[in-house]
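S.K.: all I have is the shape, not the residue letters:
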């Protein structure tokens, strides 16, 4: 098995008749410029990009429907696009076709403060939504780091730093508006917090990565802004001590909102990039939400656990400016990594394991990094067993690529053997297709049956998620 995808054959051209029809529909909002096409076919990582033949900038569900119907009539591939921050080749137009850019669908359609929910168009970003909500006393907690679109976050079943308390997109999407491969507009779910009516189509489309339809609107849960928020940082002499602190914190039932792990390599990179002055040691970032008394109690409890495992310099703050600086540094971890090896490409990958196996999985992975002679800092949303690493590689060095690929294979298979998953939040795209069968076995054939039933001509983001 290889985690390094093989090159795809050149993409077929989209029929000129389709281009002309889309131009009639969208005018200047249809682009065939090389620069625009290139930008829409490449994500943030080393994965090879494949530009679409045209980019259609939609502004409404009705326009998306019209675009899909035109493409379906020509059996032309469709690739949905939010902000392009995905990490496993999700937006590469492997078979050419039309990219539907949803970024101009950026309206917050309704906020129901009494019911703690809202409805947004797919192009609204998480930061935009929280800015809109700022004066309502509510917020949306899912925070993958990048200012991703909520449609893209739904399509990739995004997670992030707050998942240990608030869950992932799967738990926070109440309903969807979706344009299917044959051009129908369907609405799934609703505003009720539970339902026993029919198949759960909402969960089918959450995490489908654009392979079953184009998500155009999302109904989301919202939460009250906590009375008090505190952030804390703690350094450890050993990675094992840091991870064991996480495990005992979770097993003790302390309602921590965020727990982030940075190994000494990642911490050194973040210190230099963000101009912080913490020790270059394995480090945990925490955040606590609740009442003032509750936050203080949580902080003290975690500090006591950390001290048992060699934690030192446990410092916590309620100052918003300091908290924002800390979490911005964490969100910039990918760019901080790239600063360690100028000119290198970043290959980001992730796994997730049951919390009881977290220390074993991370320590074995760390030992394997050293044995493979790779530069690959570790960072993770370890409160829910999820960790990431970024291989810093020269794409023109076949030996380095081979070593990184082999290490990734071993890490993923190790996680699966521990009862975990090949990806906690990045998704499959085309970068992790080889591992889907290993994780799900015969269930992949059922996924393929669903795909064939909803998209018989395979026009929805072809070449992603399912093995060929």
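M.R.: Here it is on my side, so go on. These numbers come from a predicted model, not from an experiment.

S.K.: please count neighbours and contacts with C-alpha atoms only from this point.
M.R.: Fine.

S.K.: tell me which stretches of the stretch 301-450 of the chain form strands.
M.R.: 311-317, 345-352, 378-381, 386-393 (DSSP state E, counting those that start in this stretch).

S.K.: and for the stretch 51-200 of the chain?
M.R.: 54-57, 78-81, 98-101, 108-112, 117-121, 138-139, 173-180, 185-189.

S.K.: in CSV: the ones you listed, plus mean neighbour count.
M.R.: Below are the strands of the stretch 51-200 of the chain laid out as CSV (neighbours: other C-alpha atoms under 10 Å):
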stretch, mean neighbour count
strand 54-57, 25
strand 78-81, 29
strand 98-101, 26
strand 108-112, 15
strand 117-121, 23
strand 138-139, 21
strand 173-180, 24
strand 185-189, 17
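
S.K.: pasting the second one now:
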């Protein structure tokens, strides 16, 4: 039994939709961040669930690793093929299958991206709200339990996936959940696969919850002299029940990056970027009330707008924050990490992290989704500089320990992949071993994205 035997058999099934071309392999072995390129031995391009099942059955018979691939936007080495194997690229399974407008749900294939999905939904008056920033695939977003800028109002992928079709490690096709809004029928298998990072099976179809497009949207930006004042503004806004659709924090280094990369004119101090959804009256009133809180907290330069072009410019700048931060150091790569803590401990977590980075030898802008206590550090390192990478890993280690000490989690949305494996025991204790038991039960040969989420022989 061997990987090459699996590839030979797969070529008979897929023909030219199985690629061993070096550019394809290199592309599917790359990471958005600092991880070394780890290419698969072949890339498969299925067009339907039955083909995915055949691919997995053939690979299972040959003990060949199988790695799912969406858009390649993950940050913790989720799709790295460190044991080789076959990468299953879902880019040809990218269709909207059914829109159930009256029930406000949609059935899609995993390869469709969130932007393409919302383009298709535009005429219905509905939209899919989860926005991780990158134009990620919906299947990848479910596999990593993604969230992002709108989670404070609309929740994460966990809250917005109603049902799945999944191909298991032995090739069986199962369905989890239903289009019903609730169920008490047995184990919640949908939630088991959402966030499993392709280690338990490959998602081949998703039923998603939709939202009505808001009548009006108001966006705003404001500056603060201190991180604590910005975070306290967030806490007060939440406690007052003002319904925010987005509330993002950027530190002074990120503001500098925006000025350089996007031609912004932001004071180089901490900022909040916010958005409100509702009627014309409610969105404007929410923005006005938020502005009063900003004034009380010593914020400056509060500006808000309902113009679509202003909103697009603001959120395009935020969505490109990673590339803006990379531009702060020419030729740099980055270790990108995130943690999530209770909001009451958020200012403490950010201040301690900021102090750690300031006292280190590398730069590291901080930004995040402060409405739910989640923030990121983009730790900039010179490619190939092992000393700087070790400094970045130590800073990330301190962040993970800090999150657990403050009652939080080692990752709020990036997932575990390979990058956060060393902290799973500390966060979950014996629960991590139970995850291993589930993995062994569903994937006894450990072929499904091995080396991610769990450490198994």
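M.R.: In hand now; what should we look at? The structure presented is a predicted model; accordingly, all values stated were derived computationally and were not measured.

S.K.: out of the strands of the stretch 301-450 of the first structure, which is closest to residue 456 of the first structure?
M.R.: strand 345-352 (30.8 Å; C-alpha to C-alpha).

S.K.: what does the closest one correspond to over in the second structure?
M.R.: Mapped onto the second structure using TM-score structural alignment, strand 345-352 of the first structure covers residues 333-340.

S.K.: which residues touch the residue mapped onto residue 26 of the first structure from the second structure?
M.R.: Alignment note (TM-score structural alignment): residue 26 of the first structure maps to residue 14 of the second structure. Contacts for residue 14 of the second structure (C-alpha atoms under 8 Å, 6 or more residues apart in numbering) come out as 44-46.

S.K.: repeat that for residue 187 of the second structure.
M.R.: So residue 187 of the second structure contacts nothing (C-alpha under 8 Å, 6+ apart).

S.K.: which residues of the stretch 301-450 of the first structure fall in helices?
M.R.: Along the stretch 301-450 of the first structure, counting by DSSP state H, counting those that start in this stretch, helices occupy 320-331, 333-338, 358-371, 398-417, 433-440, 443-454.

S.K.: and the longest one, what does it pack onto?
M.R.: Of the remaining helices and strands, those touching helix 398-417 of the first structure by 3 or more C-alpha pairs under 8 Å, 6 or more residues apart in numbering; DSSP states H and E are strand 345-352, helix 358-371, strand 386-393, helix 433-440.

S.K.: in JSON lines, list those along with mean neighbour count.
M.R.: JSON lines is the format used below for those (neighbours: other C-alpha under 10 Å):
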{"stretch": "strand 345-352", "mean neighbour count": "23"}
{"stretch": "helix 358-371", "mean neighbour count": "18"}
{"stretch": "strand 386-393", "mean neighbour count": "25"}
{"stretch": "helix 433-440", "mean neighbour count": "18"}
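
S.K.: what does stretch 250-258 of the second structure correspond to over in the first structure?
M.R.: Using TM-score structural alignment, stretch 250-258 of the second structure corresponds to residues 262-270 of the first structure.

S.K.: corresponding residues in the first structure for stretch 150-161 of the second structure?
M.R.: Taking TM-score structural alignment, stretch 150-161 of the second structure hits residues 162-173 over in the first structure.

S.K.: and what of stretch 435-445 of the second structure?
M.R.: Mapped onto the first structure using TM-score structural alignment, stretch 435-445 of the second structure covers residues 447-457.

S.K.: what does stretch 394-412 of the second structure give?
M.R.: Going by TM-score structural alignment: stretch 394-412 of the second structure matches residues 406-424.
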